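[1] Below are the sequence and a predicted model for it; my questions follow.
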Amino acid sequence: MRITQLSIYPVKSLGAIALNEAELTPEGLAWDRRWMVVDDVGRFVTQRQLPAMAAIRVGLEADALVLRHPDAEALRVPLSAEGQERLTVYVWEDRCAALDEGAEAREWLGGVLGDFRGSGLRLVRFAPDQRRRVEPHYLAPGEQAHTGFADGYPFLVVGEASLAELNRRLAAKGLEPVPMSRFRPSIVIDHEMPFVEDGWQELAAAESGWRLGLRKPCQRCKITTVDQHSGEIEVPGEPLRTLVEMNTRLAPGGYFGQNAILLAGEGRTISVGEPLTPKPR
């Protein structure tokens, strides 16, 4: 079993960057979910409210975050954080300290996304001294973990066979298959059994010396219905409706993938093609 895809999402709910390798940090793959879009009161805004966010492409250069959209010149945001206004922002029920990326970013987001329910939109950066803890009741005794602006966990692990099974169910309904991008995973693996990742406690790479703890099944939302290239919803409700019908967790809702934390290997490199060993629950 090997890693087949690695992806980061530097700005929460904007476009992905596919990688061949990445540095492991306690907050996720390096540069993952370090920025976020918020409204005027600091509440996070995602594709759940603005599906068009998916059409914003994201790049990382040596000294800048770069956002691109067909209707605007590229926005460049320096990676070095100096002198930004500090403000409080909200991700679900969590209050976080963040740094405002300024007027140019606000104008750019307004130009490509418009107003949001009468509010402007800001681009904010996760404050370097902020620690946002992972919900403790899903962790093992004595474990602690934290994340950036991700919904709740620093990593999301998904198996290719799980997507193949979902697409088989979609095909039986006469629907088109969906790509893995709909689920915005960090790490994709090539195990041949669908949803086998739901039965793992850990995932390790012996050669690199890192270990992930798989701690909570990922309940999916309407973002799975959004085309991650165009920002459009071509088939309302799908594939989320089919995931709910599959009932892979024997619980209400649709689940796909496992949320994970870093157990060992901070600063080490994770790579596409790397062999993995799972530990069952």
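    Cool, the structure landed. None of the values given here were measured: they were computed from a predicted structure.

[2] When you work out contacts or count neighbours from here on, use the C-alpha atoms and nothing else.
    Noted.

[3] what about Gly273, how many neighbours?
    Neighbour count for Gly273, taken as other C-alpha atoms under 10 Å: 15.

[4] contacting residues for it?
    Residues near Gly273 by C-alpha atoms under 8 Å, 6 or more residues apart in numbering: Arg2, Ile3, Thr4.

[5] Can you tell me the SS state at Lys279?
    Secondary structure of Lys279, reduced to three states by DSSP: H, G, I helix; E, B strand; the rest coil: strand.

[6] So it versus Leu203, what's the distance?
    Applying C-alpha to C-alpha, to the nearest Å, the value for Lys279 to Leu203 is 6 Å.

[7] neighbour count winner among those two?
    Ranked by neighbour count (other C-alpha under 10 Å), Lys279 and Leu203 place Leu203 first, with 21 against 13.

[8] what's the nearest residue to that one if we skip its chain neighbours?
    Using C-alpha to C-alpha, 6 or more residues apart in numbering and skipping residues adjacent in sequence, the residue nearest Leu203 is Pro278, 4.5 Å away.

[9] Take this one as well and set it beside the first:
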Amino acid sequence: MKVVELRRYPVKSMLGEVVPAADVGARGIAGDRLWAVRDPDGKFGSGKNTRRFRRMPGLFRLRAYAADPAPVVELPDGRRFAATDPDGHRAVSELLGRPVTLAPEASVPHHDEGPVSVITTASLRRLGELVGGERIDALRFRANVLLDVPGNGFVEDTWPGRRLKIGGQVVLRVVRPLTRCVMIDMAQDRVGDRNDLLKTLAEHHELTFGVHATVEQPGRIAIDDPCSWA
């Protein structure tokens, strides 16, 4: 196994960025989902409605880039602004058709289930077979780490409880499968709308795809890092 793609999403539920390397700490990939769009009643923008999150169509039209001290958000017309800029908040509000601001994480993480999300090429191939032999783009699953794994199947099913070493430093503890929502069928970046992926996972894989993990040993990971069981 080896790392073939690393992604982070500086603002939750916006488009993110592919990075060649990343620092990993107890919270996960540095800068990942550290900010979110917030509406006046305190709920955060997402692709689904929950106690903490509110579905906000249009977020996939925005892209966020990590920066210090706050992410930079890019609008569809190419304008960019810092996540702390009130003019940017107004521009995002106009795009979404609702009043919002951008807010950093407080005491409760913005992650849906865990600090680091992992998917594999083997599972992508299996899901592609189930929907008629198509190639499924990894970006639909918004995972932090894509691992190249030989074969074809939902190999992560046997991973919960195991310790995954990535490169020479980082050790992850795999916790459980990731439950998926309608976001995997939504158009984003280079992929269009579809209506069959979530249904297929419901029928064949209990609505799960990939796993999330906690960080037992921090460090830095990079593309082409080898992976092994610790």
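    Received it, and whenever you're ready, just let me know what you need. Remember, predicted model here, so these are calculated numbers, not experimental data.

[10] Excluding sequence neighbours, find me the nearest residue to the aligned partner of Ser123 of structure 2 in structure 1.
    Counting by TM-score structural alignment, Ser123 of structure 2 lines up with Ser162 in structure 1. Excluding the flanking residues, the one nearest Ser162 of structure 1 by C-alpha to C-alpha, 6+ apart is Pro194, at 4.0 Å.

[11] Please list all residues in contact with that neighbour.
    Counted by C-alpha under 8 Å, 6+ apart, Pro194 of structure 1 has contacts Gly159, Glu160, Ala161, Ser162, Leu163, Ala164, Glu165.

[12] do that again at 10 Å, thanks
    Val158, Gly159, Glu160, Ala161, Ser162, Leu163, Ala164, Glu165, Leu166, Thr248 (C-alpha atoms under 10 Å, 6 or more residues apart in numbering).

[13] can you list residues touching both of Lys279 and Leu203 of structure 1?
    Glu197, Gly213, Leu214.

[14] circling back: quick one: which of the contacts of Gly273 of structure 1 is most hemmed in?
    Ile3 (21 neighbours).

[15] sorry, back to before: now that we have the shared contacts of Lys279 and Leu203 of structure 1, which one has the most neighbours?
    Busiest of the shared contacts of Lys279 and Leu203 of structure 1 [other C-alpha under 10 Å] is Leu214, holding 28 neighbours.

[16] So which elements touch the helix or strand where Ala22 of structure 1 lies?
    Here Ala22 of structure 1, judged by DSSP states H and E, is contained in strand 21-25. In terms of contacts (3 or more C-alpha pairs under 10 Å, 6 or more residues apart in numbering; DSSP states H and E), strand 21-25 of structure 1 is packed against strand 3-8, strand 28-29, strand 255-264, strand 269-271.

[17] Let me know which of those is the nearest to Leu123 of structure 1.
    strand 3-8 (17.4 Å; C-alpha to C-alpha).

[18] Show the subsequent helix or strand relative to the closest one.
    Taking DSSP H and E, what comes next after strand 3-8 of structure 1 is strand 17-19.

[19] roughly how far is that next one from the heart of the chain?
    In terms of C-alpha atoms, centre = their mean, to the nearest Å, the centre of strand 17-19 of structure 1 is set 12 Å apart from its chain centre.

[20] Not counting that strand itself, show me its contacts.
    Against strand 17-19 of structure 1 from outside (C-alpha under 10 Å, 6+ apart): 5-10, 32, 57-60, 186, 270-272.

[21] Could you list which residues are in contact with the counterpart of Leu96 of structure 2 in structure 1?
    Under the alignment by TM-score structural alignment, Leu96 of structure 2 pairs with Leu113 in structure 1. Neighbour list for Leu113 of structure 1: Leu50, Pro51, Ala52, Met53, Ala55, Ile56, His69, Glu107, Gly120, Leu121 [criterion: C-alpha under 10 Å, 6+ apart].

[22] and the most centrally placed residue in structure 2, how far is that from Val211 of structure 2?
    Closest to where the C-alpha atoms of structure 2 average out (C-alpha atoms, centre = their mean) is Arg142, at 3.2 Å. According to C-alpha to C-alpha, Arg142 of structure 2 stands 12 Å off from Val211 of structure 2.

[23] what residues are shared contacts of those two?
    Ser117, Val118, Ile119.

[24] In terms of helices and strands, where is the residue of structure 2 most remote from its centre?
    Most distant residue from the mean C-alpha position of structure 2: Asp87, 26.7 Å away (C-alpha atoms, centre = their mean). Remark: Asp87 of structure 2 resides in helix 86-96, with elements defined by DSSP H and E.

[25] what comes up buried for the very next helix or strand once past that helix?
    Sequence order places strand 101-104 as the next helix or strand after helix 86-96 of structure 2, per DSSP H and E. Across strand 101-104 of structure 2, burial judged by 16 or more other C-alpha atoms under 10 Å covers Thr101, Leu102, Ala103, Pro104.

[26] try stretch 112-120 of structure 2
    In stretch 112-120 of structure 2, counting by 16+ other C-alpha under 10 Å, buried: Glu113, Gly114, Pro115, Val116, Ser117, Val118, Ile119, Thr120.

[27] Please say which position in structure 1 the second one maps to.
    When the two structures are superposed using TM-score structural alignment, Gly114 of structure 2 falls opposite Tyr153 in structure 1.

[28] Its match contacts Ala260, correct?
    Yes: here Tyr153 of structure 1 lies in contact with Ala260, judged by C-alpha atoms under 10 Å, at a distance of 6.3 Å.

[29] what is in contact with those two at once?
    Gly28, Ala145, Arg215, Lys216, Cys218.

[30] Please enumerate the helices of structure 2.
    Counting by DSSP state H, structure 2 has helices at residues 86-96, 121-130, 197-204.

[31] so of those, which one's packed in deepest?
    helix 121-130 (a mean of 20; mean count of other C-alpha atoms under 10 Å).

[32] I figured Cys227 of structure 2 hits Leu147, correct?
    Yes: look at Cys227 of structure 2 against Leu147 with C-alpha under 10 Å: they come within range, at 8.3 Å.

[33] Give me the common contacts of these two.
    Counting by C-alpha under 10 Å, 6+ apart, the residues touching both Cys227 of structure 2 and Leu147 are Met1, Lys2, Val3.

[34] Let me have the residues you listed in TSV, extended by distance to Leu197 of structure 2.
    Below are the shared contacts of Cys227 and Leu147 of structure 2 laid out as TSV (distance: C-alpha to C-alpha, whole Å):
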residue	distance to Leu197 of structure 2
Met1	25
Lys2	26
Val3	24
